[in-house]
Every structure is written in C-alpha cells, then in structure tokens.
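1. prediction below, plus the sequence it came from.
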Amino acid sequence: MEPLRVAFLGPAASFSHQAAVESFGPSASLYPKLSFADAFASVQNTEADFAIIPFENSTNGSVVQTLDLLADRKDLYKDVKVCGEHYLTVHHCLLARKDAFPSNPPDYSSITKLYTHPQAWGQCEIFLSKHFKGVERQDVSSTSKAAEIVLKTPTELSAAIASKFAAEYHGLAILAENIEDKADNTTRFLVLRNVKSERTAQITFDQVKGPVIQERSELAVPRKTLISFLLRQNAPGALADALLVFKDHGMNLTSISTRPSHRQAWRYVFFVEGQRVLTDENKEAVDRILQSLRAVTDSCRDWGTWKDQLLRAQAENGSN
C-alpha cells in the first residue's frame, strides 16, 4: 500500500506539522496546507487520506476557524468525519534572527513587532504583558509562518512566537523558551477522513498510531462523539430539550460550543461533544440521539465517533 497522505495546517514546522509527525509516524507523506479550509477540502476531494487540525487549547479554548468549518454552512464537506484525536503539549518560544540580538541576555526593548498565530497570544499573555506592553502584534496564519516572516524581513527588529521545532527548521535564535502561561498548555487536534474513501475504509486511527495494548478490552475504551445542531427559533426550552436527548441516551456531555449560523443574526450552530463507554445497550446511541434530535431541532449532524485518547492514556498509565 502507498504511504498515507496526511494534510496539516502549514507551513512546515508548525505545531500541526509536529502533531502530524507524532500521530502518523515517519512513513506517512505529509502535506502542508495554507489554511484550515484547504485541509478540510483535501479530505473532501480525497487528495489526502487524513487531515489533522487544531480543535481546542487547554489555555485559550476553542479554535474558531475549525468550528466555522465544522458548521459547514454551504455543505462543502458532506463526506468529512472525525476519526481520531491527538494531544500535543505546546511550548512556545520567542524567536528572532541570529544576527539581530547579539547581547546575552537579549534586549527585548529593541523589538518593534511581534508575529504569531492568534491562538498563541492568549497562551503567552503573562510573558507578553511583562516584556512587550505597547509593542505591535501581527496575526499570521500559523506560528511557523511567523517564524518564516521574521527570517525574511531583515529590515525590521521583529520576533516570532513559535516552537523550538520551528526555530530549528528556520535557523532562528531562541531568545526565550517556555513562555506559555501554563506548563501543561496542550492543544487537542482532530483527525479527519472521508467516509467514502475506500483507501481509508479499513484503517482505524489506532492502526495508524500503533497496536492497541492487549490487556485492555476495546469495549472499555471511552468513545467521544461530536454532534452539531441548529435549534428551532422562538421555541421555549429548545436548548434544554436538545440537551436532554443526550442524557436520555446515556451520553455524558463534555463540552458545548457555538458559532453564528449565518442564516439569521443571533442564531447559532451548537456543537456538543459527548462521551460514553461502549456497551451492548448503547452501541446504537448515536443513531438514537440523531433520531430524537430531529424531532426537536431544525437540523443536526453526526461528525463522528472516536476513541478518547486522553482518558485512554490515563487508564493505561494507571494500569502499568
């Protein structure tokens, strides 16, 4: 079989690149994409077998670009589903050109502009407030892109917030390491596949990541499910009715997010993530939830079910 084709949010040396390497190993062919939409589209049109995209950060919350694509307001990604997840501990560094700051320790006061992805600002606010009050912040498409810009703009004294991986890739100096507010700063990535792809039909994310520990029953591994829905307008208790559906079918809700629907101002798409351990009684829970949701919402969609890698790892570490 040909190597798996995996799309990630580029350019190379981004945190998404690192997550792709950790998730799929050295045998996969990795393809950087310029945008979140490009990564989704590569799976929809089967240019890629899988895509790995950031979904939420433990410090800064949901990645809205991903939620907006999951809202799929124009039905562009009908065949895309989530099939797995990956947790990446994110350590940010302050990077600059090696010839720009010869002093040790570096003089931060000479830096006139900072570049990074919007998510990174909120993850490094303590460091930024201490050293860079009033300094211009420029949003860019990824942390690796920030590093690339700093490398290619020698006319300004700028710095980037990006990873050590990006510093090594672009040949930049690390002015400060681990500048994130919390040491356990972690980003959760979702793995996407095309449900109509014959190439990935027999591949599970576990097979990609490696063999399952045999001592643990597969049924005992907790599953996560992501479902989106649009509430009926002006129906009292509509949200309560929708959420009770999950309880009635034995699914524990772990998160709720919203994004504008673009159908009408102040009307939202809800994203509900739930968790359950598979039993003979609840194997059909998702189908039953969708059936019940159709009776109390305008529309709903199942985005997939996958193994909870966080709880799985905790359980396996506890058993070792």
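-> Arrived safely. Numbering: from 1, shown residues only.
2. for the rest of this, base every contact and every neighbour count on C-alpha atoms.
-> Will do.
3. any idea which residue sits dead centre in the chain?
-> With distances taken as Cα atoms, centre = their mean, the residue of the chain nearest its centroid is P54 (1.7 Å).
4. what's the helix or strand containing that residue packed up against?
-> Per DSSP states H and E: P54 is located in strand 50-57. In this structure, strand 50-57 packs against strand 5-9, helix 15-24, helix 36-44, helix 64-71, strand 186-194, with contacts taken as 3 or more Cα pairs under 8 Å, 6 or more residues apart in numbering; DSSP states H and E.
5. measure the residue nearest to the centre of the chain to R97 for me?
-> Separation of P54 from R97 (Cα to Cα, to the nearest Å): 27 Å.
6. ok, P260 next?
-> Taken as Cα to Cα, the span from P260 to R97 is 40 Å.
7. helices of the stretch 101-250 of the chain, start to end?
-> 118-123, 125-131, 143-152, 164-170, 205-209, 238-248 (DSSP state H, counting those that start in this stretch).
8. now tabulate the ones you listed in a markdown table and tack on mean neighbour count and distance to C93.
-> Shown next, in a markdown table, are the helices of the stretch 101-250 of the chain (neighbours: other Cα atoms under 10 Å; distance: least, Cα to Cα, whole Å):
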| stretch | mean neighbour count | distance to C93 |
| --- | --- | --- |
| helix 118-123 | 19 | 10 |
| helix 125-131 | 13 | 11 |
| helix 143-152 | 23 | 10 |
| helix 164-170 | 19 | 6 |
| helix 205-209 | 14 | 28 |
| helix 238-248 | 16 | 41 |
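9. and the comparison structure, right after this:
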Amino acid sequence: MASKTLRVLFLGPKGTYSHQAALQQFQSTSDVEYLPAASIPQCFNQLENDTSIDYSVVPLENSTNGQVVFSYDLLRDRMIKKALSLPAPADTNRITPDIEVIAEQYVPITHCLISPIQLPNGIASLGNFEEVIIHSHPQVWGQVECYLRSMAEKFPQVTFKRLDCSSTSESVNQCIRSSTADCDNIQHLAIASETAAQLHKAYIIEHSINDKLGNTTRFLVLKRRENAGDNEVEDTGLLRVNLLTFTTRQDDPGSLVDVLNILKIHSLNMCSINSRPFHLDEHDRNWRYLFFIEYYTEKNTPKNKEKFYEDISDKSKQWCLWGTFPRNERYYHK
C-alpha cells in the first residue's frame, strides 16, 4: 500500500527561509509536497480549514529582531475567539485550540551574493561592468549595509543600485529575468539564501555576507488537533518545551506573579515570556495583555501534571496549552 503524501504549508515563495525550515523538519520523510502560502494568516487558516493539509510551518521569532508579531497575534486571536465561544458560565477556563504546536525549527539567516551567470573571476568580475543592480527584500539592506559599502568602495568606477523585491527568493528570480533583458555592461545580482540560489540554479559569488553573523529565526510546526487531550511526545532524551498562553485577573494585585510562581512551586524552569495586547470586542478596555510563556519539562515532570493544571486554572483567568515538543538541537547552535 502506497504511503500518504504529506502536504506541508510554509510562508512562500519556495526558496525562502521558511521553506528551509520546512525542509529541515521533514527531511527524513520520503514523500512530502511543500506548498508555499502567500501570508502567515493563510498558513493558519488553510491548515484549520483544509483537511488535505497535514502541517504548517510559521516563523515565530528572530534572535536579533524579536517577535514575529503576526504569528503571536494569530495565536492570541484564536485563543480569544475560542474563549468567547464557550457557554457562560463555562465549566473550565482552559481553552483547547483547533491547532497545536508539535515541533520547532531554527534556521540561520545567512545571506549570499548571487549571480544569474557564473562570473569567471568571482566578485572581482564586477569591475568589468558599468552598473551593478542588486535585488533583495527591503529588510535585507540593513543587514548587509557594511558589506555593500565596502563593495562600492572596492569598485569606485561601478554604479551600484538596489531594487526591492517581495522576498529574498523572488529577488533571485527577478535578478535572472532582468539579466536576460539588459545589455552586457549591466550586471544583475541578488542577495538571498543558499537554498534560493540552488532552487533557481543561480551562482553564489560570496557566502555569509551578513554584517552580523549568528542571526537565527525560530519556526513552529503546526498541525490540527486530533483530540482534546495533551499531545503525545516521543521520548528523545531532549528537554521538552511547553508553550502556554494565559490572561490574568487584571485588577488583582500580583496576578501575573501568582501565575508565574506556580512554575516555581512545581520546579519548572521558564525559558521565555512575551505579551501581546488584546481586546474581547470593540468596547473592551485598553491595556489588557495576553501572556506567552514557555517552560521546560522532562519525562516525569511536573510530578503531578493535573495538580499543575489545576493551579494554573486557579490563578489565571483563561489559559491555553498550545503544545509540548522536544527542544530542537539547533537551539544550542551559535
């Protein structure tokens, strides 16, 4: 019997760092169809509503720039929407979402200078052109500013121009198209990932041109929830990460501390905390926040899981456990 083809959504187009995260996650699976999505909301919506989609890979945070707020807000909005749909009074303040987090991936953001044609003398060949036009995503320019400045100083006789693209992967495609249309004294280049260069069969002139190396983006792997209970986590020997969101009784002094103190009582180590503002409706008060915490567990911790959940329920207004998953080994890479 033929195995089922896994269908995996990622923030497209192909060749982006999101695509690389999806490839990393499912590299040991033989039959996978990777489907680029136009936006992060589409990655969530299509997974929830299209049963032919098995997984979705979305960016969550960057080691330099912090939160990817689109992803945080989409998680927040789903918790709030689910909470509002509960009957009043609800018999529990635990929210069970329709999707869950089952894994994480880390992708180093390493930019390359890419050419549509092979340059015989590498970057030294740029001195043979009157004009060099570089294509990339607008966010990239600030990450390679020193590199581009030094390149312009190295070839003072060359005019350098920049063109914005919708993604780093698309910049390689646009570079190739423009190269075939322009005259011989103009060279088009792109700044993108090694994956994008390979995908478009382009040539890497220089690797790792970032001004600051070590920049990494973290991605979450999502799937539809199959039941209301906690997901089963394979025992890999690695620490397990738990992503939990909650709201507090805002007017109670120390309400946030009360929730966080539960982690200490149960000997659990919190590894991150973030917050996003929320409104229940257009008439709701301002300055209310939903908190995101992540904490570590091992095979037998917490010792009394049900008591831990009971304590969280007691001290928070509403809460949601999005998933428990192994800490990816790439987390420790510099």
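-> That came through fine. As the structure is a prediction and not an experimental result, all values here were calculated from the model.
10. got a TM-score for the pair?
-> Here the superposed chains carry a TM-score of 0.75, computed using TM-score structural alignment, normalised by the length of structure 1; 295 aligned residues with a Cα RMSD of 3.9 Å.
11. nearest to P105 of structure 1, out of the helices of the stretch 101-250 of structure 1?
-> Nearest of the helices of the stretch 101-250 of structure 1 to P105 of structure 1, taken as Cα to Cα: helix 125-131 at 13.1 Å.
12. mean shift between that closest one and structure 2?
-> With mean Cα distance after the TM-score superposition for structure 1, helix 125-131 of structure 1 departs from structure 2 by a mean of 5.5 Å once superposed.
13. tell me which residues are up against that helix.
-> The contact list for helix 125-131 of structure 1 (Cα atoms under 8 Å, 6 or more residues apart in numbering) reads Y108, S109, I179, E180, D181.
14. nearest spatial neighbour of the fourth one, skipping sequence neighbours?
-> In space, E180 of structure 1 comes closest to C124 once its chain neighbours are excluded; the distance is 4.4 Å by Cα to Cα, 6 or more residues apart in numbering.
15. tell me which residue of structure 2 lines up with A37 of structure 1.
-> The pairwise alignment with structure 2 assigns A37 of structure 1 to P41, based on TM-score structural alignment.
16. so its match touches L75, yeah?
-> No. Judged on Cα atoms under 8 Å, P41 of structure 2 makes no contact with L75 at a distance of 10.2 Å.
17. for the equivalent of A235 of structure 1 over in structure 2, give its distance to L60 of structure 2.
-> By TM-score structural alignment, A235 of structure 1 lines up with D252 in structure 2. Relative to L60 of structure 2, D252 of structure 2 is positioned 30 Å away (criterion: Cα to Cα).
18. and the strands in the stretch 151-300 of structure 1?
-> For the stretch 151-300 of structure 1, the strands defined by DSSP state E, counting those that start in this stretch occupy 158-162, 173-176, 186-194, 222-231, 252-260, 268-277, 297-307.
19. including distance to A7 of structure 1 and mean neighbour count, could those strands go into TSV?
-> Supplementary listing: those in TSV, determined by distance: least, Cα to Cα, whole Å; neighbours: other Cα atoms under 10 Å:
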stretch	distance to A7 of structure 1	mean neighbour count
strand 158-162	20	29
strand 173-176	28	18
strand 186-194	9	23
strand 222-231	21	21
strand 252-260	25	15
strand 268-277	24	20
strand 297-307	19	18
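20. what residue of structure 2 matches up with the residue nearest to the centre of structure 1?
-> Per TM-score structural alignment, P54 of structure 1 is aligned with P59.
21. what sits against that match?
-> Counting by Cα under 8 Å, 6+ apart, P59 of structure 2 touches S18, V68, S71, T217, R218, F219, L220.
22. overlap between the residues you listed and structure 1?
-> Compared against structure 1 with both residues aligned by TM-score structural alignment, their matches' Cα atoms under 8 Å, these retain S18, V68, S71, T217, R218, F219, L220.
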